[in-house]
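A.B. asks: no sequence for this one, just the structure:
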């Protein structure tokens, strides 16, 4: 059995955490997959995967080899793709991680145009308001609202900056009045996003002045779309990124509050695993999304 096939089998077992599922993906038999893993372990002289009747898990040696073998296989696939690019349309499946709000408002429209350009490519959207580990979850890239990544193996490419705004429905402001200063928020109902950093501390700046307001939400939620719906029905004032509020602001369903004060701005990045060769599917989508944002002038609208 050649070494290349052994690595392919090992990587697939590590990803699937099951020899049976790995065999199905590879169109092989479970016994054949098991035999190739055993050959690899015998040749290296180490146990790579712990087997039990209930589950498989990587050993420390297996974890180290998995990362290197995965990148090696990806580099080889990329080299083949680059050679054939001139005569073949790009194919394969792209896995993209993003929040529910970004997926609904911007990712799905972008994917529609992307697939019109590359119809033989499939896109899998993995939506979550918590940040998935990109490598562990097999993502090709993810859209993140943070300046840096804790994992040094992750590369980021900035695509936009966005303000965080306070907004409320006209009905709410008519009933409760319009705040004139950040301290006025203490007498208002707030709808807060529980997954934000320091979600119950709002730091406002205006010129040389700064005000920090410790707030407690009348409603606390973990999804931007739920928060906007609550605001539209007049339940309080929200603090959300402009890209989430823009459509409601444009339609007059929500109105800006304390717009002359700034909350800390957010940087929107594309994050992807660092490799000498970034897979073709990833490079194509990153370039497409950057151009889509530039063409639509999103940053100019979101920072106004």
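C.D. replies: In hand now; what should we look at? Keep in mind it's a predicted model, so treat the numbers as computed, not measured. Residues are numbered from 1 along each chain as shown.
A.B. asks: contacts and neighbour counts: CA atoms only from here.
C.D. replies: Noted.
A.B. asks: in the protein, which spans are helices?
C.D. replies: Per DSSP state H, the chain has helices spanning 3-16, 19-25, 30-44, 60-84, 100-102, 108-117, 170-176, 224-232, 242-251, 280-296, 298-302. These are given in chain order.
A.B. asks: number of nearby residues for the residue lying closest to residue 145 once chain neighbours are set aside?
C.D. replies: The shortest distance from residue 145 to any non-neighbouring residue, by CA to CA, 6 or more residues apart in numbering, is to residue 268 (4.5 Å). If you count neighbours by other CA atoms under 10 Å, residue 268 ends up with 19.
A.B. asks: Of all the helices of the chain, which one is nearest residue 182?
C.D. replies: Residue 182 lies closest to helix 170-176 among the helices of the chain, at 15.0 Å (CA to CA).
A.B. asks: For the closest one, which outside residues touch it?
C.D. replies: Applying CA atoms under 8 Å, 6 or more residues apart in numbering, the contact partners of helix 170-176 are 188, 234, 235, 236, 253, 254, 255.
A.B. asks: wait, the third one sits on residue 167?
C.D. replies: When you say that, I think you mean residue 235. No. Residue 235 lies out of contact with residue 167 (CA atoms under 8 Å); the separation is 11.4 Å.
A.B. asks: Which one's more surrounded, these two?
C.D. replies: residue 167 (27 against 20).
A.B. asks: dump the residue contacts of residue 128.
C.D. replies: By CA under 8 Å, 6+ apart, the contact set of residue 128 is 97, 98, 99, 100.
A.B. asks: what residues does stretch 260-269 touch?
C.D. replies: Contact partners of stretch 260-269, identified using CA under 8 Å, 6+ apart, comprise 143-147, 156-165, 202-206, 241.
A.B. asks: Repeat that for stretch 82-97.
C.D. replies: Around stretch 82-97, the neighbours that count as contacts under CA under 8 Å, 6+ apart are 81, 118, 120-128, 132, 138-143, 280-282.
A.B. asks: Just the buried ones among these, please.
C.D. replies: Using 16 or more other CA atoms under 10 Å as the burial test, the contacts of stretch 82-97 include 81, 118, 121-123, 125-127, 132, 139-143, 280-282 as buried.
A.B. asks: which ones among the residues you listed are found in strands?
C.D. replies: 121, 122, 123, 125, 126, 127, 141, 142, 143 (DSSP state E).
A.B. asks: how about TSV for those, with distance to residue 178 added?
C.D. replies: Converted to TSV, these look like this (distance: CA to CA, whole Å):
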residue	distance to residue 178
121	49
122	48
123	44
125	39
126	39
127	35
141	41
142	38
143	34
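A.B. asks: and the comparison structure, right after this:
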């Protein structure tokens, strides 16, 4: 079964209202030839003439007069549906699916979402937390937060802020085991490992002059979530490479100290990524703007 030719019916309704092909074409922003073809197409489909045409006059036939009211309702219904859709698209509403790393999401995303939801009472957020990199397109996610040096991909990425990482340890550990002076010294230290580093079996450091050193860490604990390393760090069981968004308060309080301050892991950043394609729904745009505003201004991002 073929669908009705809604475009032709809408054009016919406008021509019948205007009483002229030229005036209808001007109202619709179409060429006169396009309007004439749409009317002819509709006439061919219903098997009856809708207008009697002369060089100076356009008049509805009996079939045209009978169809005019129905065509006007079709046009009005279409205009109403489009106006409602445009108005709905302009107001943030509906579900946004957001993926974020586990520790970062718990510490810095989930606590801010109540503010966003209060600002946008018609929006719902489905927050998915995992330290594994999720497939945004395959998983049906609208937005992802990623902390990495992003490779090229089809995803659209917006850099929000740098993420500083530091080698840290508790004062008690440094008092008992000594303070390493160079990354090579780490072979004699207890290193607590994070499984989702780009190269978890090798730590890489770079100094201000650009020199690079890599070491193979060894220790009693390795975890696939960086939060799981914090108790062991505070207890003085080893050193770990941790992002500032997790340890900035421990550093301020003195529970942890930076080690090898002249050396740093390769730079990474917090990115907001979205699947390709436009336009974005208003609900997605609203959450993106909110996350960019609050996360880029976080204390750990400024420091």
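C.D. replies: Arrived safely. No experiment lies behind these values; they were computed from the predicted model shown.
A.B. asks: What would you report as the TM-score here?
C.D. replies: After superposition, the two chains reach a TM-score (TM-score structural alignment, normalised by the length of the second structure) of 0.68; 225 aligned residues with a CA RMSD of 2.4 Å.
A.B. asks: picking that back up, neighbour-wise, which one of the contacts of residue 128 of the first structure leads?
C.D. replies: Neighbour max across the contacts of residue 128 of the first structure (other CA under 10 Å) = residue 97, 28 neighbours.
A.B. asks: Start and end of stretch 151-169 of the first structure, how far apart?
C.D. replies: For stretch 151-169 of the first structure, the first-to-last residue distance is 40 Å (CA to CA, to the nearest Å).
A.B. asks: Mind listing what's buried along it?
C.D. replies: Buried, per 16+ other CA under 10 Å, within stretch 151-169 of the first structure: 154-156, 158-169.
A.B. asks: Please report the distance of the residue opposite residue 264 of the second structure in the first structure once aligned from residue 96 of the first structure.
C.D. replies: Residue pairing (TM-score structural alignment): residue 264 of the second structure is matched to residue 262 of the first structure. To residue 96 of the first structure, residue 262 of the first structure is 31 Å away according to CA to CA.
A.B. asks: same question, residue 191 of the first structure
C.D. replies: Residue 191 of the first structure is 29 Å from residue 96 of the first structure, by CA to CA.
A.B. asks: do residue 20 of the first structure as well
C.D. replies: 26 Å.
A.B. asks: Could you do residue 146 of the first structure as well?
C.D. replies: Distance, residue 146 of the first structure to residue 96 of the first structure, by CA to CA: 17 Å.
A.B. asks: Could you do residue 78 of the first structure as well?
C.D. replies: The gap separating residue 78 of the first structure from residue 96 of the first structure is 18 Å, by CA to CA.
A.B. asks: Comparing the two, which residue is more hemmed in?
C.D. replies: Comparing residue 78 of the first structure with residue 96 by other CA under 10 Å, the one with more neighbours is residue 96, at 24 against 17.
A.B. asks: Just give me the residue closest to the centre of the second structure.
C.D. replies: The second structure has residue 143 as the residue nearest its centroid, 2.7 Å off, counting by CA atoms, centre = their mean.
A.B. asks: Now check that one against the first structure: what is it aligned to?
C.D. replies: Under the alignment (TM-score structural alignment), residue 143 of the second structure pairs with residue 141 of the first structure.
A.B. asks: Just give the nearest non-adjacent residue to its match, would you?
C.D. replies: Nearest to residue 141 of the first structure is residue 272, by CA to CA, 6+ apart, at 4.4 Å.
A.B. asks: which residue lines up with residue 84 of the first structure in the second structure?
C.D. replies: Aligning on TM-score structural alignment places residue 84 of the first structure opposite residue 88 in the second structure.
A.B. asks: Same check on residue 124 of the first structure?
C.D. replies: Under TM-score structural alignment, residue 124 of the first structure pairs with residue 126 in the second structure.
A.B. asks: same thing with residue 219 of the first structure?
C.D. replies: Aligned by TM-score structural alignment, residue 219 of the first structure pairs with residue 221 of the second structure.
A.B. asks: Neighbours of that match, how many?
C.D. replies: Using other CA under 10 Å, residue 221 of the second structure has 15 neighbouring residues.
A.B. asks: For it, which non-adjacent residue is spatially closest?
C.D. replies: Residue 221 of the second structure's closest residue in space is residue 192 (CA to CA, 6+ apart), at 5.3 Å.
A.B. asks: show me the contacts for the one you found.
C.D. replies: 217, 218, 219, 220, 221, 222, 229, 233, 238, 239, 240, 241.
A.B. asks: mind listing what the closest residue to the second one other than its chain neighbours touches?
C.D. replies: It refers to residue 218 of the second structure. Of all residues not flanking residue 218 of the second structure in the chain, residue 191 sits nearest, at 5.3 Å (CA to CA, 6+ apart). By CA under 8 Å, 6+ apart, the contact list for residue 191 of the second structure reads 217, 218, 219, 220, 221, 238, 239, 240.
A.B. asks: can we see that at 10 Å?
C.D. replies: By CA atoms under 10 Å, 6 or more residues apart in numbering, the contact list for residue 191 of the second structure reads 167, 169, 203, 216-222, 233, 237-241.
A.B. asks: Buried residues, stretch 105-125 of the second structure. List them.
C.D. replies: With burial defined by 16+ other CA under 10 Å, the residues of stretch 105-125 of the second structure counted as buried are 105, 108, 109, 112, 113, 116, 120, 123, 124, 125.
A.B. asks: same deal with stretch 13-31 of the second structure?
C.D. replies: Judged by neighbour count (16+ other CA under 10 Å), stretch 13-31 of the second structure contains these buried residues: 13, 14, 15, 16, 19, 20, 21, 22, 24, 25.
A.B. asks: In the first structure, what stretch matches that stretch?
C.D. replies: By TM-score structural alignment, stretch 13-31 of the second structure lines up with nothing in the first structure.
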